[in-house]
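Engineer: The sequence and its predicted three-dimensional model are supplied below.
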Amino acid sequence: MSISQSQPAVVATGLRRAFGDQVVLDGIDLEVAEGSVFALLGPNGAGKTTAVRILSTLIGADGGEARVAGHDVAREPHAVRAAIGVTGQFSAVDNLLTGAENLVLMADLHHLGRGEGRRRAAELLARFDLEDAAHKSAATYSGGMRRRLDLAMTLVGDPRVIFLDEPTTGLDPRSRCTMWEIIRDLVAGGVTIFLTTQYLDEADELADRIAVLDQGRLVAAGTPDELKRRVPGGHVRLRFTDAAEVELAARALGGSADEDALTLHVPNDGSVRSLRALLDRLDDASIEVDALSVHTPDLDDVFFALTGRPSTEKENAR
């Protein structure tokens, strides 16, 4: 995944939004680099969809400022809309039309000429492996095909920034992997992806940076690895060839030994510096290690530590 060093694709400062007495966004700050994948995580009801709706000009903010693709979302909404694409939690596909007709309709809405619109539709049908189903009713499409068509419709306008709100909800593992490859291809072409998802493995797999939203506030931000290192529980597993080496290593390093398995678990955050220090201590003690593996907390552990609840917990979404 390549990250451009030019101006951020999305910047939000002090973004606030309430619905009645319920504060949904409580002064959040975001910055998303061009040509990257940014994932916004949080429990249902945390404010993720509200943030996407504000940044994509679908609703206004009560306070704060935001710029998308260099344009102010409040003062230049038309310029923002011309630069973005939005794929929501629920497909915008028209079941009464074929796949090709859905794409041509989007081309008409973008004021493309008849010939250009058909060319663009054919190009996207091929790109998303929908050529064989191009002239079939979208009502006959599988869930994965519908999501691909939905994203293809978003791309008709050649957006620079795409908001993907829960793009793989309900998809089978193969369809999810296909969508991941499409996202990677888009980013390789310079598109910025702003992703919200309940699937933490998806964020771990795709995102350059992640922010965690809880009860309307950002509680953490960083790369996936940076967030994992914030949570205790990481360790290095050392395996030895005999019990004597395990005992020597335990005296030198501490940790939890399993003499039957000939292993020693040593607390470690997995960073290069801490691993180098551990190996230096082994060398100083002239202890030979047969194998070494690093075990760090995953994003589920991060999510639970930051929000106080597992990632699978469901609440009323806003």
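Structural biologist: Nice, thanks for sending it over.

Engineer: contacts, neighbours, all on C-alpha from now
Structural biologist: OK.

Engineer: So for stretch 99-113, what gets flagged as buried?
Structural biologist: For stretch 99-113, a neighbour-count test (16 or more other CA atoms under 10 Å) marks Gly99, Ala100, Glu101, Asn102, Leu103, Val104, Leu105, Met106, Ala107, Leu112 as buried.

Engineer: what's next to it, contact-wise?
Structural biologist: With contacts defined as CA atoms under 8 Å, 6 or more residues apart in numbering, stretch 99-113 is touched by 93-94, 114, 117-118, 120-122, 125, 130, 133-138, 149, 152-153, 156-157.

Engineer: Tell me which stretches of the stretch 201-318 of the chain form helices.
Structural biologist: Ranges of helices within the stretch 201-318 of the chain are 224-229, 243-253, 272-284, 299-307, based on DSSP state H, counting those that start in this stretch.

Engineer: Which neighbouring elements make contact with the last one?
Structural biologist: In this structure, helix 299-307 makes packing contacts with helix 200-206, strand 209-214, helix 224-229, judged by 3 or more CA pairs under 8 Å, 6 or more residues apart in numbering; DSSP states H and E.

Engineer: Kindly report the same for the shortest one.
Structural biologist: Helix 224-229 sits against helix 299-307, with contacts defined as 3+ CA pairs under 8 Å, 6+ apart.

Engineer: cool, and the third one?
Structural biologist: For helix 272-284, the elements it packs on are helix 243-253, judged by 3+ CA pairs under 8 Å, 6+ apart.

Engineer: buried sites along the helix it packs on?
Structural biologist: Under 16+ other CA under 10 Å, the buried positions of helix 243-253 are Ala243, Glu245, Val246, Glu247, Ala249, Ala250, Leu253.

Engineer: Please apply the same query to stretch 36-54.
Structural biologist: Buried residues in stretch 36-54 (16+ other CA under 10 Å): 36-54.

Engineer: Second structure follows, compare the two:
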Amino acid sequence: MSPSRHAVLAEGLQKRYGEKRALDGFDLAVERGSVHGLLGPNGAGKTTAVRILATLLRPDGGRAEVAGHDVSRDPRAVRRRIGLTGQAAAVDEINTARQNLVMFGRLFHLDKKRAVRRSEELLEQFGLTEAADKGVKEFSGGMRRRLDLATSMILAPQVLFLDEPTTGLDPRGRNEVWEAVRSLVADGTTVLLTTQYMDEADKLADRIAVIERGRTIADDTPAALKQQIGGDQIEVVVTEPADLGTAAGAVARVAGAEPVTDEENRRVSAPVTDRVSALTEVVRTLQEERVAVEDIGLRRPTLDEVFLRLTGHRAEEPEEPEGPDGPEGQGRPEGPEETEKQGAAA
């Protein structure tokens, strides 16, 4: 594919921390105007990759371009074109939403009139107009996160890096952030999203890259990734554990592979090709055998199953803390020009 199609392009990125390779030939191609998810187990190199692309770390090898500019040779040009929102909101809780936006506008070198005008545009875009003059300390988690996203958009960056933007939010807050992200992409912003929530990646991302041990091991659409581990699955949950064998036999006769039996949850599942006839046959057999069933149905593979198959880890595994200079730590910017919000403030 032509590099001109890409808002973000990484080729063979390398980064070491002592003897540990945080990135070991990392590749990524993000098309303009899309949401590209970046998934991986804790310590796989996601945060390191984002920090290199945002010019907060220098790679030890390989190359990367963001918005058409090399992150190592022309970091200033990259910073003028990106926004970065980390896991913790960076807004001032004492000030109002409007005051926060005007303040960030002034930090990004807008004159007062332009800063005020831009703050009004962003308040409307992110659905915060009615709460514009409330102190941020009164905001819900979702509102605070939307304000944080708005501050990253002061100069309408071409590329926005979102590092686990909905961590700690309730379902309503997560939905509010998702709607805000969709609005940004509709206006032409490219988003690179790291997340531990598989449903978030599934709902937002046009493509998903999976990183493991510092390398990209898969990169495709959510639907194509799911297809890699098979299509439809028939799943039966029996009432009595003693009936698991009968259920497994019924499923095996219609399945395209050996059924998987989960004794703890009294569940039998297997991939099938002819969805309707498979379900009908299994239901008929279980009725004839007088097997009591708690649940039976067809379902598609989930991204969580894809993630587990590709990496051997579940996405929700707890993160082991790293030091500030560790592979997934926040580290420190490599010079006074870097900013956690937007490079144009440099």
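Structural biologist: Cool, the structure landed. For clarity, every value in this text was computed on a predicted model and none was experimentally measured.

Engineer: got TSV for the buried residues of stretch 99-113 of the first structure, with distance to Thr263 of the first structure and secondary structure too?
Structural biologist: Formatted as TSV, the buried residues of stretch 99-113 of the first structure follow (distance: CA to CA, whole Å; DSSP: H, G, I helix; E, B strand; the rest coil):
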residue	distance to Thr263 of the first structure	secondary structure
Gly99	56	helix
Ala100	59	helix
Glu101	61	helix
Asn102	59	helix
Leu103	58	helix
Val104	62	helix
Leu105	62	helix
Met106	60	helix
Ala107	61	helix
Leu112	65	coil
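
Engineer: wait, which of those residues is closest to Leu171 of the first structure?
Structural biologist: Comparing these against Leu171 of the first structure with CA to CA places Gly99 closest, at 18.7 Å.

Engineer: Excluding sequence neighbours, find me the nearest residue to the aligned partner of Thr154 of the first structure in the second structure.
Structural biologist: Residue pairing (TM-score structural alignment): Thr154 of the first structure is matched to Ser152 of the second structure. Nearest non-adjacent residue to Ser152 of the second structure, counting by CA to CA, 6 or more residues apart in numbering: Gly83, 5.2 Å away.

Engineer: The alignment partner in the first structure of the one you found: what secondary structure?
Structural biologist: Under the alignment (TM-score structural alignment), Gly83 of the second structure maps onto Gly85 of the first structure. Three-state call for Gly85 of the first structure (DSSP: H, G, I helix; E, B strand; the rest coil): strand.

Engineer: what about Gly85 of the first structure, neighbour count?
Structural biologist: Neighbour count for Gly85 of the first structure, taken as other CA atoms under 10 Å: 23.

Engineer: Same check on Glu19 of the second structure?
Structural biologist: 6.

Engineer: With Asp262 of the second structure instead?
Structural biologist: 12.

Engineer: Contact partners for it?
Structural biologist: Each residue near Asp262 of the second structure by CA under 8 Å, 6+ apart is listed here: Val268.

Engineer: Return the residue of the first structure aligned against it.
Structural biologist: Checking with TM-score structural alignment, Asp262 of the second structure has no match.

Engineer: measure Asp262 of the second structure to Ile229 of the second structure for me?
Structural biologist: Asp262 of the second structure is 18 Å from Ile229 of the second structure, where distance means CA to CA, to the nearest Å.

Engineer: So which residues of the stretch 151-300 of the second structure form strands?
Structural biologist: Listed in chain order, the strands of the stretch 151-300 of the second structure (DSSP state E, counting those that start in this stretch) span 159-163, 190-194, 207-212, 215-220, 233-238, 260-262, 267-271, 293-299.

Engineer: With distance to Ala29 of the second structure added, can I get these in CSV?
Structural biologist: Shown next, in CSV, are these (distance: least, CA to CA, whole Å):
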stretch, distance to Ala29 of the second structure
strand 159-163, 13
strand 190-194, 10
strand 207-212, 9
strand 215-220, 9
strand 233-238, 32
strand 260-262, 36
strand 267-271, 32
strand 293-299, 31
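
Engineer: Ala10 of the second structure is nearest to which of those?
Structural biologist: The closest of the strands of the stretch 151-300 of the second structure to Ala10 of the second structure is strand 215-220. By CA to CA, the value is 10.7 Å.

Engineer: Quick one: average offset of that closest one versus the first structure, please.
Structural biologist: Here the mean offset of strand 215-220 of the second structure against the first structure after fitting is 1.4 Å, by mean CA distance after the TM-score superposition for the first structure.

Engineer: Between helix 303-311 and that strand, find me the angle.
Structural biologist: Angle, strand 215-220 of the second structure to helix 303-311, by axes from the mean of the first three to the mean of the last three CA atoms, to 10 degrees: 140 degrees.

Engineer: what does strand 215-220 of the second structure correspond to over in the first structure?
Structural biologist: Using TM-score structural alignment, strand 215-220 of the second structure pairs with 217-222 in the first structure.

Engineer: Now do the buried residues in that stretch.
Structural biologist: Across stretch 217-222 of the first structure, burial judged by 16+ other CA under 10 Å covers Arg217, Leu218, Ala220, Ala221.

Engineer: Between the helices and strands packed on helix 299-307 of the first structure, which one is closest to Lys314 of the first structure.
Structural biologist: strand 209-214 (13.1 Å).

Engineer: contact partners of the closest one?
Structural biologist: For strand 209-214 of the first structure, using CA under 8 Å, 6+ apart, the contacting residues are 37-43, 46-48, 203, 218-224, 303, 306-307.

Engineer: mean deviation (superposed) between that strand and the second structure, please.
Structural biologist: Here strand 209-214 of the first structure, set against the second structure after superposition, deviates by a mean of 0.9 Å using mean CA distance after the TM-score superposition for the first structure.

Engineer: For the closest residue to Val272 of the second structure other than its chain neighbours, give its distance to Thr273 of the second structure.
Structural biologist: Excluding the flanking residues, the one nearest Val272 of the second structure by CA to CA, 6+ apart is Ala255, at 4.9 Å. Plainly put, Ala255 of the second structure is 8 Å away from Thr273 of the second structure if you go by CA to CA.

Engineer: same question, Phe307 of the second structure
Structural biologist: For Phe307 of the second structure, the distance to Thr273 of the second structure equals 23 Å [CA to CA].

Engineer: Between the two, which has more neighbouring residues?
Structural biologist: Neighbours were counted for Phe307 of the second structure and for Thr273 using other CA under 10 Å; Phe307 has more, 21 against 15.

Engineer: Return the residue of the first structure aligned against the more buried one.
Structural biologist: When the first structure is aligned by TM-score structural alignment, Phe307 of the second structure is paired with Phe303.

Engineer: That'll do, ta.
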